[in-house]
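Engineer: quick one: sequence plus predicted model below, questions after.
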Amino acid sequence: MARELNKLSAVQVKQASAGKYSDGGGLWLTKADRDSGSWFLRVVVHGRRREMGLGSIADGSLKEARDEAAKWRAVVRAGGDPIKERERQRRDAARNLHLLKDVAEDAFEARKAELKGDGKAGRWFTPLELHVLPRLGKTPVADIDQIDIRDTIAPIWHTKAETARKALNRLNIVLTHAAALGLNVDLQAVEKARALLGKSRHKAENIPAMPWADVPEFYASLTDGNVTHLALRLLILTGVRSRPLRFIREEQIDGDVWTIAGGDLKGRKDATAEFRVPLSTEALAVIEQARRHARDGFLFPSVREGVVSDMTLGMYMRRAKLDARPHGFRSSLRDWLAECNDAPHEVAETILQHVAGTKVTRAYRRTDFLEQRRVLMERWANHVTGGAGKVVQLAEART
């Protein structure tokens, strides 16, 4: 029998042309061409010949194929069917996917296609990772009840209400995923835990915003011409959120329009969606200044790698001993639109990339009010630059 085994060598496996080659003992190599091929095991089970795939040559070496073949030949000698046995083992492995940590990771993988950037930013999984899994991750998901959930969330229920809410929502999705896997879980456990936790004492606080009348003075102080100053200037002038501003790329700008991809827009699951931002004369001047700092296509790069961080912009304002934060300039702009202009509600909300109108009216609307927004953003730039409407010359960046 020994002479009938191990007929092939690793060199033969690599160099063999298209065809079938026996290694002995029912192990075969089939090659479509010189660079690709696969292993299969031919056995006789209860008088019937069966062929069992063992994977490609790219996934396993000759030795690994022989070890796998030997394992399944032993099943045949014991009177079993290796193909059915392998399927049984796979089902058992699936059933063993029972710890909360494993189910949570599996649920995350299943939902990635629905998440912005396939969830690479980590925001979907983070509430679970930080506040649930450290305590319950190694608990069988079928054993988790409302008491476990209450005790896990209670430390942040009154102090980090939004984070607690997200953690509970994610956990509910994980339990639903576990039920779909065939695991015996209590699908009402999260709602029961909410009832046990009671009403949160946490009061939501708005992000501090600078009064619109004070914005020109702050804008005039941003004269260094460095990445931080320029990024804050463009943030103020456009009213966009921090992420699209920080990740702005040269190719997104066409004339006096900046087109933001859907992947950088809050609440947009469709990566093909876009939002057009009209650029005022002042905004174009800031972008021209920023081109001096551009790296890898990004107008606002960080000192080391990637782009300037949200923390960097916020830290600058804290060091200036200001209560306001960068995101608050959106509120400054919205208040100015309400108090100093006759802008229709839909136009003003669209400037901030907010969804305006009912689902029905949005379905029939085919405009993004670009021209109306262009006029308003030019007026805003005039206000921000002191009312004169002149482009403020920025100083050269400090070294």
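Structural biologist: Right, received. Where do you want to start?

Engineer: going forward, measure contacts between C-alpha atoms and count neighbours the same way
Structural biologist: Will do.

Engineer: burial count for E339?
Structural biologist: Using other Cα atoms under 10 Å, E339 is surrounded by 11 other residues.

Engineer: so what does the one helix or strand it maps to touch, helix or strand wise?
Structural biologist: Here E339, judged by DSSP states H and E, is contained in helix 329-340. Here helix 329-340 touches helix 227-238, going by 3 or more Cα pairs under 8 Å, 6 or more residues apart in numbering; DSSP states H and E.

Engineer: and the residue nearest the centre of the chain, how far is that from I207?
Structural biologist: Geometric centre of the chain, nearest residue: G119, 2.4 Å, by Cα atoms, centre = their mean. Counting by Cα to Cα, to the nearest Å, the separation of G119 from I207 is 25 Å.

Engineer: again with L230
Structural biologist: Noted for L230: a distance of 22 Å to I207, by Cα to Cα.

Engineer: okay, the two: which has more neighbours?
Structural biologist: Shown here are L230 and I207; by other Cα under 10 Å, L230 has more neighbours (24 against 14).

Engineer: the more buried one contacts L222, doesn't it?
Structural biologist: Yes. L230 lies in contact with L222 (Cα atoms under 8 Å); the separation is 7.5 Å.

Engineer: how many neighbours does the residue lying closest to the residue nearest to the centre of the chain once chain neighbours are set aside have?
Structural biologist: Excluding the flanking residues, the one nearest G119 by Cα to Cα, 6 or more residues apart in numbering is K112, at 5.6 Å. When neighbours are defined as other Cα under 10 Å, K112 has 14 of them.

Engineer: swap in S221?
Structural biologist: Close neighbours of S221, defined as other Cα under 10 Å, add up to 9.

Engineer: ok, it to E288 distance?
Structural biologist: In terms of Cα to Cα, S221 sits 19 Å off from E288.

Engineer: so who does G239 touch?
Structural biologist: Residues near G239 by Cα atoms under 8 Å, 6 or more residues apart in numbering: F329, R330, L333, I351, L352.

Engineer: the same query, at a cut-off of 7 Å, please.
Structural biologist: F329, R330, L333, L352 (Cα atoms under 7 Å, 6 or more residues apart in numbering).

Engineer: take the one below as the second:
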Amino acid sequence: MRAINRLSAKGAAALPAGKHADGGGLWLVKDAVAHGKWVLRVTIYGKRREMGLGQFPTVSLAKARKRAEEARALVRDGIDPIKDRERKRRDAKRAMHLLREVAADCFESRKAELKGDGHAGRWFSPLEIHVLPKLGNLPVTEVDQKDIRDCLSPIWHTKASTAEKALQRLGLCLKHAAALGLEVDLQATAKARALLGKQRHEVVNIPALPWRDVPAFYASLNEGTATHSALRLLILTGVRSFPLRNLHENQISGNVWTVPGEAMKGRKGATSDYRIPLSAEAMRILDRAYRHARDGFLFPSARKGVISDATMARMMERRGMKARPHGFRSSLRDWLAEATDAPHEVAEACLGHVTDGAV
């Protein structure tokens, strides 16, 4: 009998279940008359191995023989054909530029312009939670408006703000991919928006306490705890929660609090810091806070780090209040507009907002 090419295409189809040699280490292993798999037995580095060459009859006898000969050629050159195939698969996967990988690279490149280098996760989380589980393993070049529509439609109306952020950041990822030289559809997110339609959800502003009720609430914060002191200073200064909760003693000089520019929302790429003059009452709060400071932070949490925004919010919630800490900025802005003659630019500056002009 011939040493190789023992089988014929017609004969292979009629063979019963079992192992059937074609020669040269190539075997047809059938589990039924109509189904089986091709296996090549090779010896590499003195060790015998079996290499799958595909399913029968999807892979024909001719194709199996071709694959077997390519593997034998590698063995003759001292190359393990199984490891070589695995390496090629890994290389091919890397060359695909999956959306998951492009998104991570895009996030990495934008960290410098995000508050705290994006460590809070707010920039990446809409993608990580709502997009990448469904589309992350797609090559970015294959992502189209239908994929995006199907991915975001479950939250388009129920979590409108999050869906909007996910769509916007996905658009940035596609631009990043284009900058890498990949052929992507830069209009995919705009087309997806057209398919998704107008959102029914209305954005609800964070509840704020009417400014006339603020003094009474302020007076009730009299326990001297980190939470009470933080809320008092939040009300007096009108800053956002993040810079206040992360207030460090090295940011205070005399009666001026200097907030690092990168900690101020709305000051993208800011190089200048934000200086806040402190009133006598604010200084008294700081004097008490210094006593409970930990690692230089004036408002530490009970366990580690600093107090969270949720801690202050829950305290207000326990009192049956709908208002939340961030709402005190709105209370301050209303007071400036209704009870003072402060110019618009001054009122906006009090809140750390960037107005029309550089001045």
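Structural biologist: Arrived safely, thanks for sending. Bear in mind the structure is a predicted one, so any value in this text is a computation, not a measurement.

Engineer: on that earlier part again, quick one: the helix holding E339 of structure 1 aligns where in structure 2?
Structural biologist: The alignment of helix 329-340 of structure 1 onto structure 2 (TM-score structural alignment) covers residues 328-339.

Engineer: okay, now the closest residue to E191 of structure 1 other than its chain neighbours: neighbour count?
Structural biologist: Distances taken as Cα to Cα, 6+ apart place Q146 nearest to E191 of structure 1, at 8.0 Å, with adjacent residues excluded. Residues lying near Q146 of structure 1 (other Cα under 10 Å) number 19.

Engineer: next: the one 5 residues further on.
Structural biologist: When neighbours are defined as other Cα under 10 Å, D151 of structure 1 has 13 of them.

Engineer: which strand or helix spans it?
Structural biologist: helix 146-157.

Engineer: so what does the very next helix or strand once past that helix touch, helix or strand wise?
Structural biologist: As assigned by DSSP H and E, the chain's next helix or strand after helix 146-157 of structure 1 is helix 161-180. Contacts defined by 3 or more Cα pairs under 7 Å, 6 or more residues apart in numbering; DSSP states H and E place helix 161-180 of structure 1 against helix 100-111, helix 126-131, helix 146-157.

Engineer: out of the ones you listed, which comes closest to L284 of structure 1?
Structural biologist: Evaluated over those, closeness to L284 of structure 1 peaks at helix 126-131, with 37.3 Å, by Cα to Cα.

Engineer: in the closest one, what counts as buried?
Structural biologist: Residues T126, P127, L128, E129, H131 are the ones in helix 126-131 of structure 1 that count as buried (16 or more other Cα atoms under 10 Å).

Engineer: same question, stretch 326-338 of structure 2
Structural biologist: Buried residues in stretch 326-338 of structure 2, defined by neighbour count with 16+ other Cα under 10 Å: H326, G327, F328, R329, S330, S331, L332, R333, D334, W335, L336.

Engineer: same check, this time on stretch 88-108 of structure 2
Structural biologist: With burial defined by 16+ other Cα under 10 Å, the residues of stretch 88-108 of structure 2 counted as buried are M96, H97, L98, L99, R100, E101, V102, A103, C106, F107.

Engineer: centre of the chain to that stretch, how far?
Structural biologist: Here the centre of stretch 88-108 of structure 2 is set off from its chain's centre by 15 Å, with Cα atoms, centre = their mean, to the nearest Å.

Engineer: ends of that stretch, what's the gap?
Structural biologist: 27 Å.

Engineer: same question, stretch 329-348 of structure 1
Structural biologist: Terminal residues of stretch 329-348 of structure 1 lie 14 Å apart, using Cα to Cα.

Engineer: with stretch 179-187 of structure 2 instead?
Structural biologist: Using Cα to Cα, the two ends of stretch 179-187 of structure 2 sit 15 Å apart.

Engineer: find me the equivalent region of that stretch in structure 1.
Structural biologist: Counting by TM-score structural alignment, stretch 179-187 of structure 2 pairs with residues 180-188 of structure 1.

Engineer: can you list the residues that contact the matching stretch?
Structural biologist: Outside stretch 180-188 of structure 1, the residues within contact range by Cα under 7 Å, 6+ apart are V141, A142, D145, L175, T176, A179.

Engineer: just the buried positions in that stretch, please.
Structural biologist: Within stretch 180-188 of structure 1, the residues that count as buried by 16+ other Cα under 10 Å are L183, V185, D186, L187.

Engineer: now do the contacts for the residue lying closest to A189 of structure 1 once chain neighbours are set aside.
Structural biologist: Once flanking residues are discounted, A189 of structure 1 sits nearest to Q146: 4.7 Å by Cα to Cα, 6+ apart. Residues counted as contacts of Q146 of structure 1 (Cα under 7 Å, 6+ apart) are A189, V190, K192, A193.

Engineer: just the buried positions in whichever strand or helix holds the third one, please.
Structural biologist: Here K192 of structure 1 sits within helix 189-197, counting by DSSP H and E. Taking 16+ other Cα under 10 Å as the neighbour-count basis, helix 189-197 of structure 1 is seen to contain the buried residues A189, V190, K192, A193, R194, L197.

Engineer: I would like the residues contacting it, please.
Structural biologist: Contacts of helix 189-197 of structure 1 (Cα under 7 Å, 6+ apart): D145, Q146, I147, I149, R150, A154, L168, N172.

Engineer: out of these, which are buried?
Structural biologist: The neighbour count (16+ other Cα under 10 Å) marks D145, Q146, I149, R150, A154, L168, N172 as buried among these.

Engineer: show me what the fourth one lines up with in structure 2.
Structural biologist: Taking TM-score structural alignment as the criterion, the aligned counterpart of R150 of structure 1 in structure 2 is R149.

Engineer: and the closest residue to that match other than its chain neighbours, how far from W156 of structure 2?
Structural biologist: Nearest non-adjacent residue to R149 of structure 2, counting by Cα to Cα, 6+ apart: A192, 5.2 Å away. Counting by Cα to Cα, the gap from A192 of structure 2 to W156 of structure 2 is 11 Å.
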